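1. one predicted model, sequence on top.
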Amino acid sequence: MTDPTGLLGLLLEPLQFDFMVRALLATVVAAVVCALLSCWLVLIGWSLMGDAVSHAVLPGVVLAYIVGAPFAVGALVFGFLAVALIGVVRDTSRVKEDAAIGIVFTTLFSLGLVLVSVTPSQTDLSHIVFGNVLGIGTGDLLQIVLLGGVAAAVLLVKRRDLTLFAFDPTHAHAIGLSPRVLGAVLLGVLALTSVVALQTVGVILVVAMLIIPGATAYLLTDRFTSMLVIAPSIAAVSAVVGIYASYFLDVAPGGMVVLAQGGVFAMVFLASPRHGVLVAAIRRRSRRRAAGRTAVSP
């Protein structure tokens, strides 16, 4: 029989360290905000755009560090710059949108890597690429909570307009909303959210946190309002599980958080009551058996 005192002690052990408490809080906040946004990205089909913007903000973050400006400013500038460049390449050449996205985001991301490698810094800027959640200070945590709160507030306040834009931009335009403005709002929140998640999982894994929770919720429900509850819940639980697992297994926390989210997606993909692959196979087999019994009955 499990000793509850021992189990409780095991759960409380990481919380004895301030850096673990900060890491846990920062990761949960970043995961929840990313999960909220992921619902719209998955619904609209902007997964690749999320990948592009989350990577393209890297040079903006490094340049902001160089001039002493807030990271969010540099990220927003380069996020919108990436979108503008993608539009220019797509609209003025024979290159299609997916190729334009790949060209722009890989070029800007490479520029960011070069800037990281040549920028003198008292801190290791490579943590922007790979994440450094265990090194988050009180000031960093406050920045993450503040920016995350702003991003979440924008999404929740404008959720009806953004949802209409996602489902039917033509109707949104007909009732006086501007699809261009709403798209810009989502892209701005995307850039802001990328900054929120930078220090937890790094630029490379941000896209996973921006896609997996929404995709998982999409397999569990047909109601968008339910997605907005399910996706952040999955992300928050995965964040806690990932941080705890990284502590006890002594592995990279950012990677464990994303692995936890990926594990939940795999289970839902296989066993979701509505859209699970195994569940669908069992249903098809049951229908064939029922049809066979009907065929041979007198």
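-> Nice, I can see it. Numbering: from 1, shown residues only.
2. use CA for all of it now, contacts and neighbours both
-> OK.
3. in this structure, where's the longest helix?
-> helix 179-220 (DSSP state H).
4. next secondary structure after it?
-> helix 224-249 (DSSP states H and E).
5. on that earlier part again, give me the angle between the longest helix of the chain and helix 224-249.
-> 70 degrees (axes from the mean of the first three to the mean of the last three Cα atoms, to 10 degrees).
6. quick check, distance from helix 179-220 to the centre of its chain.
-> Put simply, helix 179-220 sits 4 Å off its chain's centre (Cα atoms, centre = their mean, to the nearest Å).
7. kindly report the same for stretch 224-232.
-> That offset, for stretch 224-232, works out to 14 Å (Cα atoms, centre = their mean).
8. for that stretch, buried residues please.
-> Residues of stretch 224-232 classed as buried: 227-228, 230-232 (neighbour count, 16 or more other Cα atoms under 10 Å).
9. who touches that stretch?
-> Residues outside stretch 224-232 that contact it (Cα atoms under 8 Å, 6 or more residues apart in numbering): 31-33, 35-36, 39, 213-214, 216-218, 221.
10. residue 206: which of the residues you listed is nearest?
-> Proximity of the contacts of stretch 224-232 to residue 206 (Cα to Cα) peaks at residue 31, which lies at 9.5 Å.
11. quick one: the closest one and residue 290, what's the gap?
-> As judged by Cα to Cα, to the nearest Å, residue 31 and residue 290 stand 45 Å apart.
12. find the nearest non-adjacent residue to residue 151, please.
-> Computed as Cα to Cα, 6 or more residues apart in numbering, the closest residue to residue 151 that is not its neighbour in sequence is residue 189, at 5.6 Å.
13. here's the one I want to compare it with:
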Amino acid sequence: MDQLLFPFMFPFMQNAFWICAIVAVPTALLSCFLVLKGWALMGDAISHAVLPGIVLAYILGLPLILGAFVAGMGCAVATGYLAENSRVKQDTVMGVVFSGMFGVGLLLYTSIETNAHLDHILFGNILGVGTQDLWTAGIIAVLTSVAMVVKWKDLMLHAFDPAQARAAGLNVNVLHYGLLTVLSLVIVATLSATGLILAIGLLIAPGAIAFLIVRQFGWMLVVSVIVNMAAMLGGTYISFFIDSAPAPTIVLVLTAMFLIALIWRRFSDKRRQQIV
């Protein structure tokens, strides 16, 4: 029993578990809307595009989260504008914009002298999370989670059928940019946990797993939170014993859970067809 509880004895592991519990809820809720709306690439684009904002904020002496948020929103707005005012499809525009901004971020980073480690920004530093990181992630998590829970029906209708949402009297522009704002904020909250590159795993996998397991969107939100919480806490716990990095371990756990859910869904569908 003492061996099983051993990871909880270290302060850095306690903070790691706390940051996992904090970011698991907003990332799981947001993943459901991204999966339903087909915005997987948008999450990937914004998570990569915040790098130049972080570097510029560091150069100017501003809070890094401010630079990350501004860059993320800039990427989202630029993508929407270019998609609406050109013949190029949105997924192509996103690929060009986020790769370009990521390249600018790398160029800026290599041109300055800093003690900050790039791998911590790209892949996270969950074992180095401090009290300030916990408070920042906690405040963002509460604000974004409450917003999504309060407006989940409106966001669901907008994600499923924007035309119907507009006909129902909803302000689709507010919902659209509100969801982009939440996406940018949640990515900022996950920087210390999984970094820029692996954040997309938290933003897509929980919703995809829940989508395979349940049929109702309300239950999809609940299941995604449970799945994400179990994967993040479990992945961090496992990484301690196998001496691996927590962030990629969490993503691998989510991938394994997705494969299990996919196999279970296909088996259930075949069994249902045989009964019918």
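-> Yes, it's here. This structure is a prediction, so every number in the text was calculated from the model and none was measured.
14. of residue 31 and residue 290 of the first structure, give the one with the bigger neighbour count.
-> residue 31 (34 against 11; other Cα atoms under 10 Å).
15. just the helices in the stretch 1-150 of the first structure please.
-> Using DSSP state H, counting those that start in this stretch, the helices of the stretch 1-150 of the first structure run over 4-12, 18-44, 47-67, 71-91, 97-118, 126-130, 138-157.
16. with distance to residue 171 of the first structure added, can I get those in TSV?
-> Shown next, in TSV, are these (distance: least, Cα to Cα, whole Å):
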stretch	distance to residue 171 of the first structure
helix 4-12	50
helix 18-44	15
helix 47-67	23
helix 71-91	23
helix 97-118	24
helix 126-130	40
helix 138-157	20
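17. I'd like to know which of those helices lies nearest to residue 180 of the first structure.
-> Using Cα to Cα, these put helix 71-91 closest to residue 180 of the first structure, at 12.3 Å.
18. the residue nearest to residue 151 of the first structure pairs with which position in the second structure?
-> Here residue 189 of the first structure is matched to residue 182 in the second structure, going by TM-score structural alignment.
19. is it true that its match touches residue 141?
-> No - applying Cα atoms under 8 Å, one finds residue 182 of the second structure not in contact with residue 141, separated by 9.7 Å.
20. pull out the buried positions in stretch 135-155 of the second structure.
-> For stretch 135-155 of the second structure, burial by neighbour count (16+ other Cα under 10 Å) applies to 137-138, 140-141, 144-145, 148, 152, 154-155.
21. list the contacts of the most centrally placed residue in the first structure.
-> Closest to where the C-alpha atoms of the first structure average out (Cα atoms, centre = their mean) is residue 210, at 1.8 Å. By Cα under 8 Å, 6+ apart, residue 210 of the first structure lies in contact with 34-35, 37-38, 41, 47, 50.
22. mind running it again at 10 Å?
-> Listed by Cα atoms under 10 Å, 6 or more residues apart in numbering, the contact set of residue 210 of the first structure reads 30-42, 47, 50-51, 54, 190, 193-194, 197.
23. one more: residue 295 of the first structure?
-> By Cα under 10 Å, 6+ apart, residue 295 of the first structure lies in contact with residue 289.
24. residue 286 of the first structure versus that one, what's the distance?
-> 14 Å.
25. need the buried residues of stretch 135-155 of the second structure in CSV with distance to residue 53 of the second structure, can you?
-> Listed next are these as CSV, based on distance: Cα to Cα, whole Å:
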residue, distance to residue 53 of the second structure
137, 18
138, 21
140, 18
141, 21
144, 21
145, 24
148, 25
152, 30
154, 31
155, 28
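26. next, count neighbours for residue 266 of the first structure.
-> For residue 266 of the first structure, the count of nearby residues is 14 (other Cα under 10 Å).
27. just to revisit the earlier point, I'd guessed the residue nearest to residue 151 of the first structure sits against residue 156; true?
-> No - if you go by Cα atoms under 10 Å, residue 189 of the first structure and residue 156 don't touch, sitting 11.5 Å apart.
28. find residues that contact each of those two.
-> Taking Cα under 10 Å, 6+ apart as the contact rule, residue 189 of the first structure and residue 156 both touch 37, 150.
29. what's the counterpart of residue 132 of the first structure in the second structure?
-> Under the alignment by TM-score structural alignment, residue 132 of the first structure pairs with residue 125 in the second structure.
30. the residue nearest to that match when sequence neighbours are not counted and residue 180 of the second structure, how far apart?
-> Of all residues not flanking residue 125 of the second structure in the chain, residue 192 sits nearest, at 5.5 Å (Cα to Cα, 6+ apart). Relative to residue 180 of the second structure, residue 192 of the second structure is positioned 20 Å away (Cα to Cα).
31. swap in residue 213 of the second structure?
-> 26 Å.
32. what's the burial count for the counterpart of residue 78 of the first structure in the second structure?
-> Using TM-score structural alignment, the partner of residue 78 of the first structure in the second structure is residue 71. Residues lying near residue 71 of the second structure (other Cα under 10 Å) number 24.
33. again, but for residue 91 of the first structure
-> 13.
34. trace it over to the second structure, please.
-> Match for residue 91 of the first structure (TM-score structural alignment): residue 84.
35. alright, calling it a day.
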